[in-house]
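S.K.: show me the folded form of this:
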Amino acid sequence: MGALSKRAAGAALIDANIGLFACPICQESMQVYDQGRLTCSANHSFDIAKQGYVNMLTHSAASKYSKDLFESRKTIIDSGLYDPLEEKIAELIGEVKTVLDTGCGEGSHLARILSQKQGIGIGIDIAKEGILAAARHYPKQIWCVGDLAKSPFAMTSFDVILNILSPANYEEFKRLLTSNGCVVKVVPQSGYLQQLRAQLYADSSKETYSNEQTVERFRESFSNVTIERITYTVPLASVLVPALLEMTPMGWHKAQHAEVTVNEITIDVDVLVGRV
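M.R.: Model (predicted):
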C-alpha cells in the first residue's frame, strides 16, 4: 500500500485529535468526513486542502504577510538565531499533550520547540501563505487557517498556548486552556534587533522600544505570572541580512536606496508565562 497523500495524512492527524476542534460558527463538535472535510452536526463544513491543512476561516481576511516573508522567516529561524529562545520555551513547558501556537506563521517555532516532545502541536494563523508553508515543511503537526475571534477549537483543550512575537487574544486563550495550562508569550525587550533599529530608525522615537504596556496587560489577564528575560548577541552572516529585513516590519519601511549593514544581531525578549 502506498504512502498516504498529504490530504489523507493531514485528515488522519486531525481525526486522531478531533476532540480539540469545535465548529467556529456554532461551537458544536466536529468529525472528519471522507478524508476531505471537517463537518459539525449542523452541517457547517471546512475543507482539508490537498497540502494537508484545514481552512476554518468564517470570513474573508486580507493578510499583509507574503509568501516571501514566510520563506525569509523560515531561513532565519533555521539559521539558529532563535535556538536559545526555543530551548528555553521547550524547557518551560516540559512534557505536555497539546500545544497551540497562535500566529504561527510558517510553523518553524512550533515544530522546533516540539521536535523532542511527544505531544501534538496545532498552529493557527490568519495568513494562508504561512499555513501553506507550515503544512509543506512540518507534516507532523496540524495546521489551520483561522481567526481566534471565531475560534475553531473546543474549550479547555490545550495544555500550552504559545504567542511568540504576535498579537494576543487573552479571553480566548483562557477559554482554551486546560485547568493547569499556561500561556507562553514572547515580547520584544529594549534591545531586540537593536542593530537594525539603530540604522532604520536613527534619530526617531522608534529607535528605542518599550514593552511595558504589553507586559502590564498580560499581568492583568492572568493571576499567576512569571517573566524571564532572554538576551544574547550572535554573529549574523551577510547573506542573512536581506531575509531578516524581509521578515520584520522594520524592513518593510526601508527606503529603496538605504543600505543596511550588520554583522551581529541581538535577540532581547521577555518570556511571559501566565496561568489562570
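
S.K.: switch to C-alpha atoms for all contacts and neighbour counts from now on
M.R.: Fine.

S.K.: name the next helix or strand downstream of the helix or strand where Asp68 lies, please.
M.R.: Using DSSP states H and E, the element containing Asp68 is helix 67-78. The first helix or strand that comes after helix 67-78 along the chain, using DSSP H and E, is helix 83-93.

S.K.: counting by contacts, list what the helix or strand harbouring Val269 packs against.
M.R.: Remark: Val269 resides in strand 264-275, with elements defined by DSSP H and E. When contacts are defined as 3 or more C-alpha pairs under 8 Å, 6 or more residues apart in numbering; DSSP states H and E, strand 264-275 packs onto strand 177-188, helix 194-200, helix 212-221, strand 224-235.

S.K.: one more time with 7 Å
M.R.: Applying 3 or more C-alpha pairs under 7 Å, 6 or more residues apart in numbering; DSSP states H and E, one finds that strand 264-275 contacts strand 177-188, strand 224-235.

S.K.: give me the contact list for the helix holding Asp68.
M.R.: Gly105, Glu106, Ser108, Glu129, Gly130, Leu240, Ala243, Leu244, Glu246, Met247 (C-alpha atoms under 7 Å, 6 or more residues apart in numbering).

S.K.: want to put them side by side, so please do this one too:
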Amino acid sequence: MLKCPVCQGELNRIEKSYRCKNNHTFDMGKQGYVNLHMSNEKRSKNPGDDKEMIVSRKNFLEKGYYKKISETLNESIKKEIGSKSGINILDIGCGEGYYTNLLRDSLEEGNPGSHIVGIDISKDGIIHAARTYKGIEWIVASGSNLPIASESLDYVICMFSYIDPAEYKRVLKKGGKLITVSTGEYHLVEIKEVVYDKLKMDYYRPTQDITEGYSHKELINVRYETELKDGKDIKSLFDMTPYRWKSPKDGVERLFNLSELKITVDVNIDIFEKN
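M.R.: Below is the predicted model of the structure:
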C-alpha cells in the first residue's frame, strides 16, 4: 500500500525499516513511526503543529469533550463496513492520534485484518501518536503528496484538516469514501463572543471544493453543549484552534480569566464517494 517518496516504487517494511526495490531505505523511529516526508529547504524544517499545540489538544481531547464526534463518525463507518474484513483506512492530519485510535478500537473485533494508517506532517504529533497508540501505522508525510499507492484505500478520513480532493481521489479505490469533519456555523460560538468585539458566523463547507470525481452521499451534523469547568481546559481548547493565531490580545485575556465556560460543539461529517 505504501510507495517510496523518492522513486514512487513499492515500499515494504522489513523489520524496523521500510525499503523499495531501488534500496531507498527509511528507518523507523524508536517510538514506532516512519518519516516519509520529503522536506523542502525553502519551507519550515519542522512543519505542522508544534509541541505546545499537540499537548494542548491531547489534554483537552483526553477529557472526552469531543468524544461524541468520534463515536458518531465511527458508528457511521461501522454501519457501512458491516462485517467486511481487510479494509484499508487512512486518517490524514491525524495529529496526536486520538481519533485514529478510537476508530481502531471500534473496528478491532468486528473487522479483522483492517489496516489503519495515520499521517500528519507534524513530526511532534506523529511521535506522540506512535508512543501512545499501538496497532496503527504512523507516518510523517504531507497530505498533498501521500506516500500511498494509487487506488489502494477504502476510506480516507480528514478531520479538521486541509483538504486535497485530487490527491485523495488518486489513492481511493473506485467507490471508496472520503469523509471530512469540519466545523459548523455555531461551533465554539461562545469563545468568539468573548474574544471578538464583532461576531462573525461564517464557516467552511467542503462540498464547495469536493466536486470533480466525487458524489456527495450524506451529511451528518453533530451538535451539543458541554461545560468546561476548569480554566486550564479553556486554554487548552483555545490553543488547539485557529483563533490562537488571529485573536486580539485583550480578548484572549478575557477568555483566560474565565474559570468555566459553556460551549457549543457543532461539526459536520460529510461523506463523499469516488465515482
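
S.K.: TM-score of the superposed pair?
M.R.: Taking TM-score structural alignment, normalised by the length of the second structure as the basis, the two superposed chains have a TM-score of 0.85; 253 aligned residues with a C-alpha RMSD of 1.9 Å.

S.K.: hmm, back to that, tell me the most buried of the helices and strands packed on strand 264-275 of the first structure?
M.R.: Ranked by mean neighbour count, these are led by strand 177-188 with a mean of 21 (mean count of other C-alpha atoms under 10 Å).

S.K.: ok, back up a step: average gap between the strand holding Val269 of the first structure and the second structure?
M.R.: Here the mean offset of strand 264-275 of the first structure against the second structure after fitting is 0.8 Å, by mean C-alpha distance after the TM-score superposition for the first structure.

S.K.: quick one: that strand aligns where in the second structure?
M.R.: The alignment of strand 264-275 of the first structure onto the second structure (TM-score structural alignment) covers residues 262-273.

S.K.: re the thing from before, most neighbours among the contacts of helix 67-78 of the first structure, which one?
M.R.: Counting neighbours by other C-alpha atoms under 10 Å, Glu106 comes out on top of the contacts of helix 67-78 of the first structure with 31 neighbours.

S.K.: quick one: the helix or strand Leu13 of the first structure falls within aligns where in the second structure?
M.R.: Of the helices and strands defined by DSSP H and E, Leu13 of the first structure is found in helix 6-16. The counterpart of helix 6-16 of the first structure in the second structure, using TM-score structural alignment, is absent.

S.K.: now do the very next helix or strand once past that helix: distance to the chain's middle.
M.R.: Note on helix 6-16 of the first structure: by DSSP H and E, the next helix or strand toward the C-terminus is strand 30-33. Offset of strand 30-33 of the first structure from its chain centre (C-alpha atoms, centre = their mean, to the nearest Å): 25 Å.

S.K.: buried residues, strand 30-33 of the first structure. List them.
M.R.: Met30, Gln31, Val32, Tyr33 (16 or more other C-alpha atoms under 10 Å).

S.K.: quick one: map the second one onto the second structure.
M.R.: Put plainly, it is Gln31 of the first structure. By TM-score structural alignment, Gln31 of the first structure lines up with Asn12.

S.K.: who touches the residue nearest to the spatial centre of the first structure in this structure?
M.R.: Compute the mean C-alpha point of the first structure, and by C-alpha atoms, centre = their mean the closest residue is Cys104, 2.0 Å away. Counting by C-alpha under 7 Å, 6+ apart, Cys104 of the first structure touches Gly123, Ile124, Asp125.

S.K.: surely the first one meets Gly105?
M.R.: Right, the one you point to is Gly123 of the first structure. No: at 8.0 Å, Gly123 of the first structure does not count as touching Gly105 under the criterion of C-alpha atoms under 7 Å.

S.K.: for the equivalent of Ile142 of the first structure over in the second structure, give me its contacts.
M.R.: In the second structure, the residue paired with Ile142 of the first structure according to TM-score structural alignment is Glu137. Residues counted as contacts of Glu137 of the second structure (C-alpha under 7 Å, 6+ apart) are Ile116, Val117, Gly118.
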